[in-house]
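*Asks:* Take this sequence and fold it.
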Amino acid sequence: MTNAKSVGMRKTARLALVSLVLSGAAMGMTACQSDKDVDITKLGFESESPEMLYNQGLANMKAGNLLEAARKFDAIDRQNPFTEWGRKALVMSTFTKYRLGRNDDAVAAGNRYLNQYPSSQDSAYVQYLVGLAYSKQIADVTQDQKAATNTISAMSKVVNDYPNSEYVEDAQTKIRFARDQLAGKEMQIGRYYLERKEYLAAIQRFRTVVETYSNTNQVEESLARLTEAYFAMGIVEEAQTAAAVLGRNYPDSQWYADSYKLLKGSGVEPRENKGSWISRAASKIVGA
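*Replies:* All right, here's what the predicted structure looks like:
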């Protein structure tokens, strides 16, 4: 009797436990079903087909809702990688992120696209978007110019790898601007050394502008600064050459007028020494 009673009690206990578990599960399911705030899209999942998501993304773009558009394209990219819809969505994801000002994200998405689809029909456009995203990050010349260097690299790929694309002309414009920024950075540092009378260090910076960035807007001033620095060091012949090259290329420049006045005040005039590095570099200067 005792054993039978004990077995019965254990069965009753198990049934009670099972009932409690099932009751809790049912309550949980009921709570989920009645909770109107549950949204699976917040979990990063979209239930629609990739085609529908893509069209929704385009519709949101047309309505000016770029954040929602980006979310739709990202969902396709995440849920349907390495498919045609995934490829197209990655292009649009790069574009929307660029338009939103999320330039680092645009660069990351664009580079991922180019790694996966290097020869696709949209590769030129995506490479151009990467260049645009870098160019938007170019800072004042007083700051680091890494973005300018990256812009030149990205846009040079547009020019060299896709020479027949419609993006080449603007890519070249962006390259010129970025190069002018890099030259401007050299000028800023050079002027700093010049003010401190560290003439050799200053000359090296101005020389870089003349030799490396000869087609930028900074060359004119760099030649005038070379005249000033060489003259201050007593290397008059190089100062005369810098002024002569400046006068030949920019005869109406105020920089040339100032350089001429500096030399004339000491009884000398601009005169080019054909053996000088300045004279050799002058052949690269626009207008030379």
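
*Asks:* CA only for contacts and neighbour counts going forward, please
*Replies:* Fine.

*Asks:* So what's the residue count around Gly28?
*Replies:* Applying other C-alpha atoms under 10 Å, we find 12 other residues in the vicinity of Gly28.

*Asks:* now swap in Ala16 and tell me
*Replies:* So Ala16, with other C-alpha under 10 Å, has 12 neighbours.

*Asks:* Quick one: classify it as helix, strand or coil.
*Replies:* Here Ala16 is helix, with the state taken from DSSP: H, G, I helix; E, B strand; the rest coil.

*Asks:* Ok, Gln121 next?
*Replies:* Per three-state DSSP, Gln121 ends up coil.

*Asks:* And stretch 136-150, end to end?
*Replies:* Taking C-alpha to C-alpha, to the nearest Å, stretch 136-150 runs 11 Å from one end to the other.

*Asks:* For that stretch, buried residues please.
*Replies:* By neighbour count with 16 or more other C-alpha atoms under 10 Å, stretch 136-150 contains the buried residues 137-138, 141, 145, 147-150.

*Asks:* Most widely separated two among those?
*Replies:* Within the buried residues of stretch 136-150, Val141 and Asn150 form the most distant pair, 15.0 Å apart (C-alpha to C-alpha).

*Asks:* export the buried residues of stretch 136-150 to TSV and tack on distance to Pro50 and secondary structure?
*Replies:* Shown next, in TSV, are those (distance: C-alpha to C-alpha, whole Å; DSSP: H, G, I helix; E, B strand; the rest coil):
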residue	distance to Pro50	secondary structure
Gln137	33	coil
Ile138	36	coil
Val141	45	coil
Gln145	40	coil
Ala147	35	helix
Ala148	37	helix
Thr149	37	helix
Asn150	33	helix
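
*Asks:* The structure of the following sequence is requested for comparison with the preceding one:
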Amino acid sequence: MGLVAWFNGSLTFVWCGFVAPRTGFLCAVLVALSIFCVTPPVVAAPFTEEGVHKLYEDGLRLFHEGQYKKAVAVFDKIEALYPFSQMAIDGSLVAAVAHYELGNYAESASLAEGYIDSYPSSKSIDYAYYVRILAKYMQIPDLGLDQGIALEVRNLAYEFVRMFPNSRHLGEVSERLAAVKQHLAAREFMIGKFYLRRGGYIAAIKRFRSLISAYPDSAYTNEGLYRLMEAYTALGDHKSAAAYLSKLDESNIWRARAERLLGGEDHAQAGREGTSIEEEGDNQGESAVPTPSGNADVGEETVEDAQREESL
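*Replies:* Below you'll find the model as predicted:
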């Protein structure tokens, strides 16, 4: 009992601010002081309807005033004092939103996930799923980095659409799903071009086929189809290249280029860096695809990250 300290080379006991030399009176001193100094263990407060409701109302007021840090502190207090109350359950979800507003996205996602695990039958369960998706979406990194969390957001959004088809949050989740699919399509496209420019035609074909299969409506699909044909042509497989021509939109700039490629005009350029074809588009003031967010190119580390993602 008490803190042990070395003082002037001899063992002494520090107890509630007093230093008692090691004498015959030590036991008596410790017993006497312990009566006044023992700190009772922290326990949950006795439940009172009025007390927990007052705290919860204070937390909500602070939240609606935009004082998110103070609101979080109040909800943490409710969780500590009244851990099994309905106010603690509801407060944890409000705290998740408060953390989101503060930019604490990892903490927000963690609280929402805890709510989902603990209260799967809650009437607010779709909202908890929604908050988790938003919080994780905000953690998606630039294209040059590992996209494991983007894949997770995509899968969580698919799950939400399947589980809550009538949720009021379905529209926004669907928008986030569309955005993350474009993001992942850009990732596949960039890595495919990385391989294509370096003569890794088989790897490029794999990436472009993945792009077309997983994200057929993306902004990168038409050029992805053309680059796929370019890779097959570079390998001398003109039959496989021709099979993709019909998939290109006739009004798209890449359709005319694909026809020229199959006609032999661009065979000399196929599989090289594609610079002359891209420069042609630039000179005409055309933009093949929207500029992806983050880095405009990928490197060896990005490709290694992408290879790891394939195992997810």
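
*Asks:* picking that back up, and the buried residues of stretch 136-150 of the first structure as TSV, adding distance to Ala69 of the first structure?
*Replies:* Conversion of those to TSV gives the following (distance: C-alpha to C-alpha, whole Å):
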residue	distance to Ala69 of the first structure
Gln137	23
Ile138	27
Val141	35
Gln145	32
Ala147	27
Ala148	29
Thr149	31
Asn150	27
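
*Asks:* show me what contacts the residue most central in space within the first structure?
*Replies:* Nearest to the geometric centre of the first structure sits Tyr134, at 1.3 Å (C-alpha atoms, centre = their mean). Listed by C-alpha atoms under 8 Å, 6 or more residues apart in numbering, the contact set of Tyr134 of the first structure reads 103, 107, 147-148, 150-151.

*Asks:* which secondary structure element contains it?
*Replies:* helix 123-135 (DSSP states H and E).

*Asks:* how many neighbours does the equivalent of Asn115 of the first structure over in the second structure have?
*Replies:* Matched to the second structure by TM-score structural alignment, Asn115 of the first structure sits across from Asp117. Counted with other C-alpha under 10 Å, residues neighbouring Asp117 of the second structure total 11.

*Asks:* what about Asp117 of the second structure, helix or strand, and which?
*Replies:* helix 105-118.

*Asks:* in that helix, what's buried?
*Replies:* Quick answer for helix 105-118 of the second structure (16+ other C-alpha under 10 Å): 105-109, 111-116.

*Asks:* Can you give me the distance of the residue nearest to the centre of the first structure to Thr216 of the first structure?
*Replies:* Counting by C-alpha to C-alpha - Tyr134 of the first structure and Thr216 of the first structure are separated by 20 Å.

*Asks:* those helices in the second structure, which residues are they?
*Replies:* 26-37, 49-64, 68-81, 86-101, 105-118, 125-137, 148-163, 170-197, 201-214, 221-234, 238-243, 253-263, 275-283, 300-309 (DSSP state H).

*Asks:* could you give the angle of the second one to helix 86-101?
*Replies:* For helix 49-64 of the second structure and helix 86-101, the angle between their directions (axes from the mean of the first three to the mean of the last three C-alpha atoms, to 10 degrees) works out to 10 degrees.

*Asks:* Might you calculate how far helix 49-64 of the second structure sits from the centre of the chain?
*Replies:* The chain centre lies 31 Å from the centre of helix 49-64 of the second structure; the measure is C-alpha atoms, centre = their mean, to the nearest Å.

*Asks:* which helices and strands does that helix pack with?
*Replies:* Under the contact definition 3 or more C-alpha pairs under 8 Å, 6 or more residues apart in numbering; DSSP states H and E, helix 49-64 of the second structure sits against helix 68-81, helix 86-101.

*Asks:* Please work out which of these is packed deepest.
*Replies:* helix 86-101 (a mean of 22; mean count of other C-alpha atoms under 10 Å).

*Asks:* So which bit of the first structure is that one matched to?
*Replies:* Counting by TM-score structural alignment, helix 86-101 of the second structure corresponds to residues 84-99.

*Asks:* can you give me how far that stretch is from the chain middle?
*Replies:* 17 Å.

*Asks:* Same question for stretch 3-14 of the second structure.
*Replies:* That offset, for stretch 3-14 of the second structure, works out to 52 Å (C-alpha atoms, centre = their mean).

*Asks:* Quick one: the residues in the first structure that that stretch pairs up with.
*Replies:* Using TM-score structural alignment, stretch 3-14 of the second structure finds no match anywhere in the first structure.

*Asks:* same deal with stretch 132-144 of the second structure?
*Replies:* Going by TM-score structural alignment: stretch 132-144 of the second structure matches residues 130-142.

*Asks:* One more: stretch 207-226 of the second structure?
*Replies:* Using TM-score structural alignment, stretch 207-226 of the second structure pairs with 205-224 in the first structure.

*Asks:* Any idea how many residues pack against the closest residue to Met229 of the second structure other than its chain neighbours?
*Replies:* In this structure, Met229 of the second structure finds its nearest non-sequential neighbour in Ala241, 4.3 Å apart by C-alpha to C-alpha, 6 or more residues apart in numbering. Residues near Ala241 of the second structure, counting by other C-alpha under 10 Å, number 23.

*Asks:* try Gly200 of the second structure
*Replies:* So Gly200 of the second structure, with other C-alpha under 10 Å, has 15 neighbours.

*Asks:* still on that earlier bit, quick one: whatever residue of the first structure lines up with the residue nearest to Met229 of the second structure and Asn115 of the first structure, what's the gap?
*Replies:* Aligned by TM-score structural alignment, Ala241 of the second structure pairs with Ala239 of the first structure. Distance, Ala239 of the first structure to Asn115 of the first structure, using C-alpha to C-alpha: 51 Å.

*Asks:* just Gly267 of the first structure next, same as before
*Replies:* Distance from Gly267 of the first structure to Asn115 of the first structure, by C-alpha to C-alpha: 63 Å.

*Asks:* Arg176 of the first structure too?
*Replies:* From Arg176 of the first structure to Asn115 of the first structure the distance is 27 Å (C-alpha to C-alpha).

*Asks:* Likewise for Ala31 of the first structure?
*Replies:* Ala31 of the first structure is 46 Å from Asn115 of the first structure, by C-alpha to C-alpha.

*Asks:* what do you get for Ala4 of the first structure?
*Replies:* Counting by C-alpha to C-alpha, the gap from Ala4 of the first structure to Asn115 of the first structure is 73 Å.
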